[in-house]
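Participant: here are the coordinates; sequence isn't available:
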């Protein structure tokens, strides 16, 4: 498979790669391999595609980082940013507001399910999760239950990198270099049906079993000490674990029984990723708090939010009560204006419905990869899918540490990019490749992803 390349002369580094190697501390990246290995440089984007500094056109199969719902290069959004910047580039929401902040809060409250009507702005998803835990702790203190402070989340789930969000995150390897993290985070099993084949013929029973493990954790810790359960509608880390039938209905019952807040972490899942503004509605439950970010502005501005129900906000509205928490750039006016315009685009172009219309075809196209010996499972929902890679298809055996190093960090990222697809090889759980393209994509892009994945995974098979 070839792509159009405008090569730089051999041995002559691009100026950007040199600057990055010398000065840029990249996120979630190994710094020590540069400058020997040039830093990939992305220079522009248009629609569902990006271009690198060698002139290669690459399909953005991850929407940047599950973010760019409406695609790259939307000039109408650039114009919105310029207009808001000229009028008022910055003002905080620390006891004040601007027209765009108030308008976006009202719009999100209108779009959110049930009575989730109060919006607390952040600049990203981890901050939204941090805010939700702090709000839950203070909420229970305000209503006279000060011992309720613990959080139940799921094994292998990722909820952010701040010390509080890390405590909620179910990935031990992500925490070990930063321990001790904030106390109070406890784990229940996730909904990875592929790794529970005993439930293959009865996914509803699997949902009951997995939900009951959450109640078991609440009872073990003591209901008088547990403040919240944090769950993604479709769990990202580990590879797009979808909820079994009846799962969230049962979790909602459990939380109500033990007076525990249910937090729907929709940092990835909200704003059309699953064909709904908020994925909890698609999966049939109403949480007490939603955390969201990413697709709210399609990445054209840095913004996130915690959206709370009337139940949660009530004690904070009492005389003399404050929530002593906030962020300098939370609800940044330019990001808020961009979010409003982004939501307009999504509505006008009916992108939620586009996802619903195309999700089955997307899954079926990726499902063709199941004929490869290295592919064990294809799972997901909406425009959010994972291909799980296995060492042995019959036994579902995964890879050892050395094989993961060769495959996930050595071969796949560069090979996929070189072959024309930006997506995400990941082994925080078992080894998967995740795809989550912009919501403007259709069958042509699905076919392109499948063909590049097929070519690259066939090459990967030969390395094992």
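Facilitator: Great, that's in hand. Quick caveat, the model's predicted, so the values are computed rather than measured.
Participant: C-alpha from now on. contacts and neighbour counts both.
Facilitator: Fine.
Participant: Can you verify my assumption that residue 279 contacts residue 268?
Facilitator: No - Residue 279 lies out of contact with residue 268 (CA atoms under 8 Å); the separation is 9.6 Å.
Participant: Below is structure B, check it against A:
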């Protein structure tokens, strides 16, 4: 099992999910759970969309597979055109992958070879943010800023560097709101601009608990990248396809990246697929002469996955899921804000249908739980209690302890009320347990 302590199930049953319908999934005993995490931030259109399965079956009967290595097929062409049509500005070239880590890996390699084509082969470093997660392949892991994930695989590829993230919960009151953006410039200057290939950031940072940017953050980062000839990658494996209420998260925050990475919600996870979307500038060196992006995957642009993506995007357009998220995100946010009276609820943050609740020992001082306390609170109680009460969400301690919520984009008032009631019940019991331990 992925990212799972196998010993946890030595004396417990592995949860087995057998069916999904809308915002809900069911286990083998028939118990229903509200999928408050869209499986893993990816079942954006909800479970049980038979039209996606029908589109996949129709594609199998026509062409089950053919490679994109020197060939093309209709579904990949159609999907690439559609993605380019949704993408802002001159993001017009699409390179297909099988998932998020592959998309990030591909983007990092694309930046390296782009600079090499331009006579700047010394640009190999990538700057990401502390605690950020960008994937598990060796290149993507180099960008990932979570020490516990990196340590078992050191030494990693050279060149990964990290700057502070935008989590302002414990910032001094007089800190410049654009401090975190300016720290990226400081890092570029420290490393030497001529050695830096790319800056890779998420519109809203996932790991650590949905860190949103300060006003003007992205515009400052764009200026910094332009000043030093560094490419800007917007890692939208989670934040695209309606998660923040727009096709792409960069649209919400008004910035134009050089490259976007995406996956997850592209097919609503009905079939594995990802993509890298590059600007005309980045793609230009590979469109002339003998130049080649010497990189690829067997299953990139798989016709069955492309058919799933096209059917998924039809649903998005027909039901205006991006508009639904924009209309309803305030209600979801208020549901979570209403939990602030529970003593261990410290911060509520996020955007769209992508939010986190940070848990603290003391709200006044913002004192966090230590590692042993987080282990006891999250793994020892909260994860199991939420699941037993019919809510699947994420209790995460990759930074300070948080509970993350990212429901399907079809979620509405009924699901928000259910989320709020379950969280209130379980977090209140958790707060009582914390108080009893003192």
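Facilitator: Happy to help now that I have it. As the structure is a prediction and not an experimental result, all values here were calculated from the model.
Participant: Superposing both, give me the TM-score.
Facilitator: The TM-score (TM-score structural alignment, normalised by the length of structure 2) is 0.98; 434 aligned residues with a CA RMSD of 0.9 Å.
Participant: Who are the contact partners of residue 337 of structure 1?
Facilitator: 80, 81, 84, 100, 101, 104 (CA atoms under 8 Å, 6 or more residues apart in numbering).
Participant: Just tell me what it corresponds to in structure 2.
Facilitator: When structure 2 is aligned by TM-score structural alignment, residue 337 of structure 1 is paired with residue 307.
Participant: Tell me the first helix or strand C-terminal of whichever strand or helix holds its match.
Facilitator: Taking DSSP states H and E as the definition, residue 307 of structure 2 sits inside helix 303-319. As assigned by DSSP H and E, the chain's next helix or strand after helix 303-319 of structure 2 is helix 321-337.
Participant: What residues sit buried inside that following helix?
Facilitator: For helix 321-337 of structure 2, burial by neighbour count (16 or more other CA atoms under 10 Å) applies to 321, 322, 324, 325, 326, 328, 329, 332, 333, 335, 336, 337.
Participant: which residues are in contact with that helix?
Facilitator: Helix 321-337 of structure 2 is contacted from outside by 45, 241-247, 315-316, 348, 351-353, 355, 357, 409-410, 412-413, 416-417, 420, using CA under 8 Å, 6+ apart.
Participant: Restricted to strands, list those residues.
Facilitator: Taking DSSP state E, the ones among the contacts of helix 321-337 of structure 2 that sit in strands are 348, 351, 355, 357.
Participant: Give the aligned equivalent of the last one in structure 1.
Facilitator: Matched by TM-score structural alignment, residue 357 of structure 2 corresponds to residue 387 in structure 1.
Participant: Leaving out the residues flanking it, which one is nearest to its match?
Facilitator: Once flanking residues are discounted, residue 387 of structure 1 sits nearest to residue 378: 4.6 Å by CA to CA, 6 or more residues apart in numbering.
Participant: looking at it, that neighbour is touching residue 384, isn't it?
Facilitator: No - counting by CA under 8 Å, residue 378 of structure 1 stays clear of residue 384, with 11.0 Å between them.
Participant: quick one: residue 414 of structure 2 from residue 328 of structure 2, how far?
Facilitator: 12 Å (CA to CA, to the nearest Å).
Participant: anything in contact with each of these two?
Facilitator: Common contact partners of residue 414 of structure 2 and residue 328 (CA under 8 Å, 6+ apart): none.
Participant: which residues touch the most centrally placed residue in structure 1?
Facilitator: In structure 1, the residue lying closest to the centroid (CA atoms, centre = their mean) is residue 268, at 3.0 Å. Neighbouring residues of residue 268 of structure 1 by CA under 8 Å, 6+ apart: 66, 67, 236, 292, 293, 294, 295.
Participant: and those, which of them are in strands?
Facilitator: Using DSSP E, the subset of these located in strands is residue 292.
Participant: where exactly do the helices run in the stretch 201-350 of structure 2?
Facilitator: For the stretch 201-350 of structure 2, helices defined by DSSP state H, counting those that start in this stretch occupy the ranges 217-228, 249-253, 280-283, 303-319, 321-337.
Participant: For the match of residue 357 of structure 2, grab the count of nearby residues.
Facilitator: The tally of other residues near residue 387 of structure 1 (other CA atoms under 10 Å) stands at 25.
Participant: So it is in contact with residue 430, correct?
Facilitator: No - applying CA under 8 Å, one finds residue 387 of structure 1 not in contact with residue 430, separated by 10.5 Å.
Participant: Show me the common contact partners of the two, please.
Facilitator: residue 239.
Participant: Please determine how far whatever residue of structure 1 lines up with residue 416 of structure 2 is located from residue 376 of structure 1.
Facilitator: In structure 1, the residue matched to residue 416 of structure 2 (TM-score structural alignment) is residue 446. Taking CA to CA as the measure, residue 446 of structure 1 falls 19 Å from residue 376 of structure 1.
Participant: quick one, longest helix in structure 2?
Facilitator: With secondary structure taken from DSSP state H, structure 2 has its longest helix at helix 413-437.
Participant: Mind giving me the packing neighbours of it?
Facilitator: The contact analysis (3 or more CA pairs under 8 Å, 6 or more residues apart in numbering; DSSP states H and E) places helix 413-437 of structure 2 against helix 321-337, helix 383-388.
Participant: Kindly present these as a markdown table, with separate columns for distance to residue 107 of structure 2.
Facilitator: Below are those laid out as a markdown table (distance: least, CA to CA, whole Å):
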| stretch | distance to residue 107 of structure 2 |
| --- | --- |
| helix 321-337 | 26 |
| helix 383-388 | 34 |
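Participant: Residue 371 of structure 2 is nearest to which of those helices?
Facilitator: Closest to residue 371 of structure 2 of these is helix 383-388 (CA to CA; 15.9 Å).
Participant: what's the average distance of the closest one to structure 1?
Facilitator: Following the fit onto structure 1, the mean deviation recorded for helix 383-388 of structure 2 is 0.9 Å by mean CA distance after the TM-score superposition for structure 1.
Participant: No more questions from me, cheers.
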